[in-house]
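**Student:** prediction below, plus the sequence it came from.
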Amino acid sequence: MKKRVPTFFLNLDRKVYRRFIRLALTPVVLLGVHGLYYLINPGNVLWSACTMQTTGQFTLDLLASFFFSWLIIESSIGIADGLEKYLPWSSSPLLRFLMQVMLTLLASASILLVENQVYTWIYPGKLTPKEELETWQFFVISLLVSLMISTVHTGYFLLTRWKNTLEEAAELKVRAMELNEVALQAELQSLKLQLNPHFLFNNFSVLSELILEDTAKASRFLDKLSKVYRYMIQNLKQDLVPLKDELIFVKAYQYLIQIRHGEQVYIQFEIDNGLLSKWIPPITLQLLIENAIKHNRATRTEPLTIYISQVENHLRVSNNLQPLPNPLPSTGLGLGNINNRYKILSCEMPKVGADETLFWVDLPVFDYPQYDPQDG
């Protein structure tokens, strides 16, 4: 089991902590010193002498003991605070420990010597050897208690610093996560913006030809193009879109393909209804279709057939391999864009495969909105 730090002491601010030390530890120290002294030497003449004191003498003795106990506490705390300014624990722990122990003992010894002189003044007379031994015993016990006070104060200080360090580390971690999320979103948006020029370049070139050849067909093509482009603009703001909406978009996009390529390109769909509830990055299928058309020859005798099907829980986009005799240089925009978007959204990446006759890309689909990009 993990050791739990007492949160009561950690939650005390500096001023409250010092006030607590003054009020609570002074009588504790007083009782502790005398209690330890009694346990070591219960037959001390001090205890019998206390019973013979008058009320005034007992009160004066108690106030003096209380005052010197308070001085020991203040000196121990003051030494620790002063050393932290000039010799912090982080710079040299061993030297700091030795200096704090030595200065605490010197300060406490000085206070105890003054206290002894005060008691000599209150109770004049020469001490017997036994009384001198008992006085030294009391002296040593008081020094040990002063070291205990210094240890408690140092422990509180180190625990407070540890707590603050954990809080700062947690804040930095949250801030780093926020900045990372902002950076990922900015990168995702820049990747989405790459789709527009790629799409427009291919279709505006076809539209310009249709305007010269068949204005009626050009008008229908422009109408379909505007609807497809509207879908793209609306959904590029989304990280994921329903697969069923993406398929509707692709089927509408088929009209543009037919105008551009006629019977040279076919698109076939084989998807179970269960997969339609899944989600996918927008415009992914259109990019893969464009990629297949770009890198394969397509004629009436050897048409290019693009299949959009289901393979287990993945969406597969495949086409028959018909490499161009003089292939165009690849910009890597299509597959690169898709891979980069999946890299941001998920730890599961698209899988690309090929054999002698077929090329395919398997796309992971998501259960959105339950899907959490942070979980991959």
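**Tutor:** Great, that's in hand. Residues are numbered from 1 along each chain as shown.
**Student:** could you use CA atoms for every contact and neighbour count after this?
**Tutor:** Fine.
**Student:** buried ones in stretch 56-72, by neighbour count?
**Tutor:** 61, 65, 66, 67, 68, 69, 70, 71, 72 (16 or more other C-alpha atoms under 10 Å).
**Student:** actually, stretch 102-118.
**Tutor:** Result for stretch 102-118 [16+ other C-alpha under 10 Å]: buried residues 103, 104, 105, 107, 108, 109, 111, 112, 115.
**Student:** ok so, going back, return the subset of the buried residues of stretch 56-72 lying in helices.
**Tutor:** 61, 65, 66, 67, 68, 69, 70, 71, 72 (DSSP state H).
**Student:** and the first one, how far from residue 250?
**Tutor:** Summarising the geometry, the distance separating residue 61 from residue 250, computed by C-alpha to C-alpha, to the nearest Å, is 97 Å.
**Student:** repeat for residue 102
**Tutor:** Taken as C-alpha to C-alpha, the span from residue 102 to residue 250 is 82 Å.
**Student:** putting a second one here so we can go through both:
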Amino acid sequence: MNRLFVHNPWFRLFGPLFSGTLVYLLLLLINDSVLSINEDFLSQELFVCIALAYLSQEFLRLSLLIFGRFDLENRPFLRVVLQLMVSLILTVVLVTGAVYLYFSKVLFYEPNFRELLIFNSIFSFITLLYVVLYFGHYFLYRRNTSKIKREELALNEVDHAFNHYVKGINPSLLFESLEAMLVEMKSNPDRAEELSDRFSEVYRYMLSKRKQEVVTINEEMTVAKHLIRLFNHLPYRKVELENLVKSGFQVLPTTILVLIQNIVRSTIVSEKQKLSIKFDEVGEMLTISYKPEEKLQLSFNQYSIKDLSKSYSYYTEKPISIHMDGTMRIIALPKLNLDERSNN
């Protein structure tokens, strides 16, 4: 779309042939010499007009490329006026010089004012048409680009909202919790009731925070403790949480819950060993560290949190990083400090 047709090699080759021929016919019509076409159509004047058309078109194309390098996006009216004036002045100077050179060197006399006026009027009109076509394409391209950007933003918002919706439902945790409650209800009703309380706390938080942009880390960590107790009822490795976070920065809702779930689900199940997850602050980052013992068919990597990373990219330029430090895997999460929040 941004490739204007005037830069096409075929247009550059054949365009001046037609425009130059049209100029020649107009000159004959103005000079009342149309009948001379039957005698000698391929006259010297025809080739002169075509050559002038080639020369003016290439200079105009060069001016488009030069003006395209200037940053006048915020002042389109200034660009239209300036480019139109420069193009017309350039055309008049170029045509006047070429016609004067042809008349004096080939025809051996100087052109009069009327002849220069005719040549300059015709080629100035062609220049005006050329520039108008360019700006028509230019503004149409800007308008279409703006529409495409708005559509992309709308699509990203829908995608972002859908990801929040999916995270809020979390079908894997839902079915695992319900299955565990069904088993516990037969053998230990009190334990089943405790499991139900943890489950309701976690899901109430997930569903209530879906429309909120950010939450404080303290809110997230409170629900994370309920999630860990819930996981300790499920057939996964028992989890210990070490929380060294002291400041009150913000995170996206369910961020910590998503990370804990990915860590727990990717760790080999063991009744003897526990999984210790440590939360700490390092500058503008929240670090989550643990000793990985991953399942053979399921690992925790950047792809595992691609949706979370995409959500964070709307709010900060700092990415979520995952790296190893000795035997410890460290997840670095950027802190958020937004003034405005969405309503629940």
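**Tutor:** Alright, I've got the coordinates. As the structure is a prediction and not an experimental result, all values here were calculated from the model.
**Student:** hey, where'd the helices end up in the second structure?
**Tutor:** 9-30, 44-67, 76-102, 113-169, 171-187, 189-208, 217-231, 255-266, 306-313.
**Student:** need those helices in CSV with distance to residue 242 of the second structure, can you?
**Tutor:** Converted to CSV, these look like this (distance: least, C-alpha to C-alpha, whole Å):
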stretch, distance to residue 242 of the second structure
helix 9-30, 68
helix 44-67, 61
helix 76-102, 58
helix 113-169, 24
helix 171-187, 23
helix 189-208, 19
helix 217-231, 10
helix 255-266, 13
helix 306-313, 23
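**Student:** which one of those lies closest to residue 327 of the second structure?
**Tutor:** Nearest of the helices of the second structure to residue 327 of the second structure, taken as C-alpha to C-alpha: helix 255-266 at 15.1 Å.
**Student:** that closest one packs against which elements?
**Tutor:** helix 217-231 (3 or more C-alpha pairs under 8 Å, 6 or more residues apart in numbering; DSSP states H and E).
**Student:** ok, average deviation of the helix it packs on from the first structure?
**Tutor:** With mean C-alpha distance after the TM-score superposition for the first structure, helix 217-231 of the second structure departs from the first structure by a mean of 2.9 Å once superposed.
**Student:** circling back: in CSV: the ones in helices among the buried residues of stretch 56-72 of the first structure, plus distance to residue 183 of the first structure.
**Tutor:** Below are these laid out as CSV (distance: C-alpha to C-alpha, whole Å):
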residue, distance to residue 183 of the first structure
61, 71
65, 65
66, 62
67, 62
68, 61
69, 59
70, 57
71, 57
72, 56
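**Student:** from these, which is closest to residue 92 of the first structure?
**Tutor:** residue 72 (25.4 Å).
**Student:** OK, contacts around the closest one?
**Tutor:** 107, 108, 111, 146 (C-alpha atoms under 8 Å, 6 or more residues apart in numbering).
**Student:** just those now: which is nearest residue 231 of the first structure?
**Tutor:** Ranked by distance to residue 231 of the first structure (C-alpha to C-alpha), the contacts of residue 72 of the first structure are led by residue 146 at 77.6 Å.
**Student:** measure residue 161 of the second structure to residue 212 of the second structure for me?
**Tutor:** In terms of C-alpha to C-alpha, residue 161 of the second structure sits 11 Å off from residue 212 of the second structure.
**Student:** what's the neighbour count on residue 362 of the first structure?
**Tutor:** Other residues within reach of residue 362 of the first structure, judged by other C-alpha atoms under 10 Å, total 20.
**Student:** and it? What does it align with in the second structure?
**Tutor:** By TM-score structural alignment, residue 362 of the first structure lines up with residue 332 in the second structure.
**Student:** ok, for its match, nearest residue in space, not its chain neighbours?
**Tutor:** residue 287 (4.6 Å; C-alpha to C-alpha, 6 or more residues apart in numbering).
**Student:** what residue of the first structure matches up with the one you found?
**Tutor:** So, by TM-score structural alignment, residue 287 of the second structure is matched to residue 316.
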